[in-house]
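Trainee: Predicted model and sequence follow; I will ask about them next.
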Amino acid sequence: MSAPRHAFVTGAGTGIGRAIAVALAAKGLAVSLVGRRAAPLQEVAAEIKAAGGHGFVVDGLDVTDAAAIEQGIARAIQKFGDVSVLVNSAGEAPSAPFEKTSLEVWNHVLALNLTGTFQVTQALLPSIRRAGKGRIVNIASTAGLTGYPYVSAYCAAKHGVVGLTRALALELARSDITVNAVCPGFTDTPLLDSAVATITGKTGRTADEARASLAKANPQGRLVTPDEVTDTVLWLVGEGASAITGQAIAVAGGEVMGG
């Protein structure tokens, strides 16, 4: 019996990353759960184990730290072998008006959302080549396909992730590795809770009113669920999506079309 495929998921402790990690494990993949903090990753690992799956905690991995990336990858490969599925899901979206966005915030957002995706992917690519039938999925955002006010750094970073996805897809098109981006709209996660807190703090609206205002961006009039994003990722990493590469797939109820 061959070993299960190995998935390496950054930002696996919460939100979309967590949902993806649990779903990949349920499909029979061995999943390296990657992030900075041990506690949430251990909770995900326990959930996966309880369901009969295989999860391995790779904590202390800051995607902006090249040395930490190398060490974390080495631990993961030692545990489960070469990586065939990479999901870059780590990210943050602090908000501020453009004129009040400091260079420090700008650099942090780009380092985490864009440069982190570059560094992890570049470091893991030799392993993905060895594993064969590789799948790289970058969790971008509709902010990578259009503009939103008060998150200029995040929009710039996620546009960069989409561009990186398309460029790498073409470089790897003759190989058996596909590279795609999934671009969720406003999704019901802890990241959205942060946006809600900002809105309530600045406008005096209730949390429910703030969530409703974000849901209005979706023509379906609702927030996207992490499971809906996960379903798209599961399709992209499967055999049936071997001809899908270089795509930025919006999961947003029709908010963004094309791209």
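Mentor: Now that the structure is in, tell me what you want to look at. Residues are numbered from 1 along each chain as shown.
Trainee: rest of the way, CA atoms for contacts and neighbours
Mentor: OK.
Trainee: Identify the residue spatially nearest to Leu168, adjacent ones excluded.
Mentor: Spatial nearest neighbour of Leu168, chain neighbours left out: Val179 (6.8 Å); criterion: CA to CA, 6 or more residues apart in numbering.
Trainee: Just to be sure, the one you found is in a strand?
Mentor: Yes. If the criterion is DSSP: H, G, I helix; E, B strand; the rest coil, then Val179 is within a strand.
Trainee: Second structure for comparison follows:
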Amino acid sequence: MNIFSKEALAHKHILITGATGGIGYETAKTAAAMGAKITATGRNEEKLDKLKEELLQLTAEENLFLMPADLADPKSREELVAAAEEKLGFINGLVNSAGVGGGNIVEALDEETLEQVMNLNFNSTLFLTQLVYQRMLERKEGDIVNLASLSGLRGTHGNSAYAASKFAVVGWTQSMAVEAIEHNIRVNAVCPGYVDTEMAWNSIRKKAEKKGISFEEGMEEAKKSIPSGQLSTPQEVANVIVFLLTDAAPNIVGESLKISGGSVMR
């Protein structure tokens, strides 16, 4: 079976959050190329328009629905799910890719930053999933993939808020998976290390500034910290996500798949 064929996801309507950049962007394109109907959301309408242009080269317009949404707003979440189902039908695939970096060393962490990071990375993700999951329960069908992080499996210096939010995603994924599989719904997480995206660049830049070195030097240090010597690509992570959405992964349940170039071994 070719899991990346044009028919591999033809039976799926997949809602992808955080689709305006990085991993979410590549996941939307990859899933569309595999035949899925795509609902994509993000805050930036201009970037959503750019994504739509690329998706139209891969699939027909009737298979697409793009809508800006503020996932921190309950009404916006409800409107997104209702509009997506009205346009493309039952959502039987969900990719929670929206997220934000941020944080500080523990003694300098403020309540506002912690609330912002936890709200988008965990709370909003959970409650959007709840809306979609309730519909999946009626059909006893669905696949959910949450974007966590290697920082959700081990602590990282100066990154306590982000790590806490991603540890929460991993724990929630495992707990939800145990409940959901009873209804033929699979829930998994992916846990990338450094990925060649703007979020990683900002993290590397921040660390470089603290050390008084250039961004380029900071990037070289980051690569040297990875056994493979390179950052993962958004496409590599997207490939793992869409694999988990296919019928080729029927017994992968409650996992937190690491994509780290071997970083977890150090």
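Mentor: Arrived safely. All figures in this text were calculated on a predicted structure; none of them were measured in a lab.
Trainee: show me what contacts the residue mapped onto the residue nearest to Leu168 of the first structure from the second structure?
Mentor: Superposed on the second structure with TM-score structural alignment, Val179 of the first structure falls opposite Val187. Neighbour list for Val187 of the second structure: 143-146, 173-174, 176-177, 180-181, 253-255 [criterion: CA atoms under 8 Å, 6 or more residues apart in numbering].
Trainee: longest helix in the first structure, by residue count?
Mentor: If you go by DSSP state H, the first structure has its longest helix at helix 152-171.
Trainee: Check the mean deviation of it from the second structure.
Mentor: Compared with the second structure after the fit, helix 152-171 of the first structure shows a mean deviation of 0.4 Å (mean CA distance after the TM-score superposition for the first structure).
Trainee: Now that helix: buried residues?
Mentor: Buried residues in helix 152-171 of the first structure, defined by neighbour count with 16 or more other CA atoms under 10 Å: 152-166, 168-169.
Trainee: Could you pull out the helices in the first structure for me?
Mentor: In the first structure, the helices defined using DSSP H lie at 15-26, 38-50, 66-80, 103-110, 116-131, 152-171, 190-203, 207-215, 226-237.
Trainee: Those: which one's closest to Glu255 of the first structure?
Mentor: Smallest distance to Glu255 of the first structure across those (CA to CA): 10.5 Å, for helix 207-215.
Trainee: residues of the closest one that come out buried?
Mentor: For helix 207-215 of the first structure, a neighbour-count test (16+ other CA under 10 Å) marks 207, 210-211, 213-215 as buried.
Trainee: What of stretch 54-72 of the second structure?
Mentor: Counting neighbours by 16+ other CA under 10 Å, stretch 54-72 of the second structure gives 55, 58-59, 63-69, 71-72 as buried.
Trainee: burial of Arg174 of the first structure, as a residue count?
Mentor: 9 (other CA atoms under 10 Å).
Trainee: Tell me the spacing between it and Val182 of the first structure.
Mentor: Between Arg174 of the first structure and Val182 of the first structure the computed distance is 22 Å (CA to CA, to the nearest Å).
Trainee: again with Ala30 of the first structure
Mentor: Taken as CA to CA, the span from Ala30 of the first structure to Val182 of the first structure is 22 Å.
Trainee: Likewise for Ala12 of the first structure?
Mentor: Distance of Ala12 of the first structure to Val182 of the first structure, given as CA to CA: 16 Å.
Trainee: Give me the more crowded residue out of these two.
Mentor: Applying other CA under 10 Å to Ala12 of the first structure and Val182 shows that Ala12 carries more neighbours, namely 31 against 24.
Trainee: Now that one: closest residue in space, sequence neighbours ignored.
Mentor: Arg18 is the one closest to Ala12 of the first structure (CA to CA, 6+ apart), at 4.4 Å.
Trainee: ok, now Phe186 of the first structure?
Mentor: Going by CA to CA, 6+ apart, Phe186 of the first structure has Leu223 as its nearest residue, at 5.7 Å.
Trainee: so what corresponds to the one you found in the second structure?
Mentor: Per TM-score structural alignment, Leu223 of the first structure is aligned with Leu231.
Trainee: so who does that match touch?
Mentor: Leu231 of the second structure makes contact with 193-196, 223, 260-261, according to CA under 8 Å, 6+ apart.
Trainee: swap in Ile259 of the second structure?
Mentor: Under the criterion of CA under 8 Å, 6+ apart, the neighbours of Ile259 of the second structure are 150, 190-193, 232, 237.
Trainee: which residue in the first structure lines up with it?
Mentor: Using TM-score structural alignment, Ile259 of the second structure pairs with Val251 in the first structure.
Trainee: From Pro97 of the first structure, how far out is its match?
Mentor: When CA to CA is the yardstick, Val251 of the first structure and Pro97 of the first structure sit 26 Å from each other.
Trainee: Provide the aligned range in the first structure for stretch 209-219 of the second structure.
Mentor: By TM-score structural alignment, stretch 209-219 of the second structure lines up with residues 201-211 in the first structure.
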